[in-house]
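A.B. asks: Have a look at this fold, sequence not included:
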């Protein structure tokens, strides 16, 4: 019987909050970070288009188990809409599909915003990762097919007009999971009768990570010059955020090392005490400040679903 292959790279774990540059794809960014950190495993929470810049949370090692909780978090984007053209991709990359000489007034734009706040129905862009009959919409669009993408509900918590010029307007939006900012630009333009597309897009926040935790890719790449491997990796590791930080929005229980051992073996533990939570669909447990497991609480027990070494 052949021996199982030893994973390539280090078993390093944690979150790297990358300030992704423009013209750099999310998958490309993850590959670069995985290579820089010599990590065994890496993934990201929330794709950014190549033309978008800003916060791209990248999970290394065990932190990949917490990606879904970051994906569900609120996000903040700053974006510019250029009026007069609708494009196939709803941003600068695509071909012009509609055009108009009309331009909206600032009053008309402000009057529009309340109808795009709260829970709204939105049709994702033709060039998106939405699956249609098992295929990605962007693959179908690149093959020249126009597909009917069903609308879906998304939540807009805040939408602000920052600045307005004749041909462009600047906005900031705080939104929930699954919101397409490109669709907002497209729909603004259609409703205002002038067409529009995204010409600049930057993500400044992905809950629970603050804007000041972002690290520019150039700053990380500059560390490649450090010849000593251990010194280089130590300098990179200093930028990592603890895996448990991704779960700060969930209920938390502190446990003993004996209980941690039971959880790591896949066994539930009993919760005692007046302040013990009664029922939680998602919670996390730590021992000595270290993340041990994510699980559910019910009937006086914490039952692990994902455990951390």
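C.D. replies: Yep, that arrived. Remember, predicted model here, so these are calculated numbers, not experimental data.
A.B. asks: make it CA atoms for all contacts and neighbour counts henceforth
C.D. replies: Fine.
A.B. asks: Would you mind measuring from residue 83 to residue 238?
C.D. replies: 43 Å (Cα to Cα, to the nearest Å).
A.B. asks: next one: residue 27
C.D. replies: For residue 27, the distance to residue 238 - Cα to Cα - is 23 Å.
A.B. asks: Neighbour count: these two, which is higher?
C.D. replies: Between residue 27 and residue 238, residue 27 has the larger neighbour count (other Cα atoms under 10 Å), namely 14 against 9.
A.B. asks: Which stretches in the stretch 1-150 of the chain count as strands?
C.D. replies: Assigned strands in the stretch 1-150 of the chain, in chain order: 14-20, 42-44, 52-60, 75-83, 85-87, 96-99, 118-122, 131-132, 135-136 (criterion: DSSP state E, counting those that start in this stretch).
A.B. asks: longest strand of this structure?
C.D. replies: Across the chain, the longest stretch assigned as strand under DSSP state E is strand 152-164.
A.B. asks: picking that back up, Throw the strands of the stretch 1-150 of the chain into JSON lines and include distance to residue 177, thanks.
C.D. replies: Shown next, in JSON lines, are these (distance: least, Cα to Cα, whole Å):
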{"stretch": "strand 14-20", "distance to residue 177": "18"}
{"stretch": "strand 42-44", "distance to residue 177": "14"}
{"stretch": "strand 52-60", "distance to residue 177": "14"}
{"stretch": "strand 75-83", "distance to residue 177": "8"}
{"stretch": "strand 85-87", "distance to residue 177": "24"}
{"stretch": "strand 96-99", "distance to residue 177": "28"}
{"stretch": "strand 118-122", "distance to residue 177": "12"}
{"stretch": "strand 131-132", "distance to residue 177": "16"}
{"stretch": "strand 135-136", "distance to residue 177": "18"}
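A.B. asks: and the comparison structure, right after this:
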């Protein structure tokens, strides 16, 4: 049975607006392009804005590499009010009159850099016994989540709009919840808090400078104008070394067969981007003798 939609392959670096969920955002972009397949490179909360990489067609095969990439955010922490969702959406659950000084904030930041244990928010997309945590939380059921190790590379205080707010930038790894980070920062400072602003500025190789708004995509109208907003499939694989192959070798990979190399064999276990005539063919892994296809692209 023929799949509904057109063959459109590439990445849309969407500048997601506040108020739109990640899944509805993917649906809107997929419909605009008339694409057969679509997915995203990492959930962004409805109340967050910024970089939501959306994969169309063959780019969906590269989604895990964006998911595993570093993320960067700007966020504002509001002191004095804890909320059920750790952001503006939830109900106030605790209050405090403590408003920490800049020096106190800077003194606790090193505790949150490196590999740390983090308790995810109850209102999160994590699954507990097959059910989403946020569905259980909204139903008033107890949400039993466990702390998880997350990696934070950089956390800096950027400014203080007033005594009740602090602006930060953070660079972190997969699975880090910025809402939880804000909550824990406030607690470490002897107060409570929640995020009043959150914006993702980078996800893997995709940065906000290259992002396009939904309204601009809609203004472009239809193919072919929209195709100018597509980044190539291989953009998500920028960190993976490329290896040039002959067309005959590329055909073997396309058929799911290994390619034997007689010289310059990459070390066993190495992941490579196989290309023929500058066209992406497959992701391959070396076993020290041959290249075996991991993901084959139909481009």
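C.D. replies: Looks like it arrived, so ask away. Quantities reported herein were computed from a predicted structural model and do not represent experimental measurements.
A.B. asks: Can you pull the TM-score for these?
C.D. replies: The TM-score (TM-score structural alignment, normalised by the length of structure 2) is 0.97; 297 aligned residues with a Cα RMSD of 1.1 Å.
A.B. asks: coming back round to it: looking at the strands of the stretch 1-150 of structure 1, which is closest to residue 184 of structure 1?
C.D. replies: Smallest distance to residue 184 of structure 1 across those (Cα to Cα): 8.1 Å, for strand 118-122.
A.B. asks: aligned partner of residue 81 of structure 2 in structure 1?
C.D. replies: Structural alignment (TM-score structural alignment) places residue 81 of structure 2 against residue 85 in structure 1.
A.B. asks: what does residue 291 of structure 1 align to in structure 2?
C.D. replies: When structure 2 is aligned by TM-score structural alignment, residue 291 of structure 1 is paired with residue 280.
A.B. asks: what's around the aligned partner of residue 54 of structure 1 in structure 2, how many residues?
C.D. replies: Matched by TM-score structural alignment, residue 54 of structure 1 corresponds to residue 50 in structure 2. By other Cα under 10 Å, 25 other residues sit near residue 50 of structure 2.
A.B. asks: for residue 47 of structure 2, same thing?
C.D. replies: Using other Cα under 10 Å, residue 47 of structure 2 has 19 neighbouring residues.
A.B. asks: how much space between residue 240 of structure 2 and residue 282 of structure 2?
C.D. replies: Counting by Cα to Cα - residue 240 of structure 2 and residue 282 of structure 2 are separated by 12 Å.
A.B. asks: Those two: which is more packed in?
C.D. replies: Neighbours per residue (other Cα under 10 Å) separate residue 240 of structure 2 from residue 282, with residue 282 holding more: 23 against 15.
A.B. asks: State the three-state secondary structure for the more buried one.
C.D. replies: Following DSSP: H, G, I helix; E, B strand; the rest coil, residue 282 of structure 2 is assigned to strand.
A.B. asks: That one reaches residue 273, doesn't it?
C.D. replies: Yes. In this structure, residue 282 of structure 2 is within contact of residue 273 by Cα atoms under 8 Å, at 6.2 Å.
A.B. asks: okay, how far is it across stretch 226-245 of structure 2, tip to tip?
C.D. replies: In stretch 226-245 of structure 2, first residue to last residue: 31 Å (Cα to Cα).
A.B. asks: what's the matching range in structure 1 for that stretch?
C.D. replies: Following TM-score structural alignment, the aligned partner range for stretch 226-245 of structure 2 in structure 1 is 236-255.
A.B. asks: Quick one: distance of that stretch to the chain centre.
C.D. replies: Here stretch 236-255 of structure 1 is found 16 Å from its chain centre; the criterion is Cα atoms, centre = their mean, to the nearest Å.
A.B. asks: what are the ranges of the helices in the stretch 1-150 of structure 1?
C.D. replies: Using DSSP state H, counting those that start in this stretch, the helices of the stretch 1-150 of structure 1 run over 26-37, 67-71, 106-112, 137-142.
A.B. asks: Select, out of those, the one closest to residue 175 of structure 1.
C.D. replies: Nearest of the helices of the stretch 1-150 of structure 1 to residue 175 of structure 1, taken as Cα to Cα: helix 67-71 at 12.0 Å.
A.B. asks: Following superposition onto structure 2, what is the mean distance for the closest one?
C.D. replies: Here the mean offset of helix 67-71 of structure 1 against structure 2 after fitting is 0.3 Å, by mean Cα distance after the TM-score superposition for structure 1.
A.B. asks: residues in contact with the equivalent of residue 178 of structure 1 over in structure 2?
C.D. replies: With TM-score structural alignment as the criterion, the equivalent of residue 178 of structure 1 in structure 2 is residue 175. The contact partners of residue 175 of structure 2, taken as Cα atoms under 8 Å, 6 or more residues apart in numbering, are residue 150.
A.B. asks: From residue 68 of structure 2, how far off is residue 175 of structure 2?
C.D. replies: Residue 175 of structure 2 sits at a distance of 9 Å from residue 68 of structure 2 (criterion: Cα to Cα).
A.B. asks: Nearest residue to residue 52 of structure 2 in space, ignoring adjacent ones along the chain?
C.D. replies: Leaving aside its chain neighbours, residue 52 of structure 2 sits nearest to residue 14 (5.1 Å; criterion: Cα to Cα, 6 or more residues apart in numbering).
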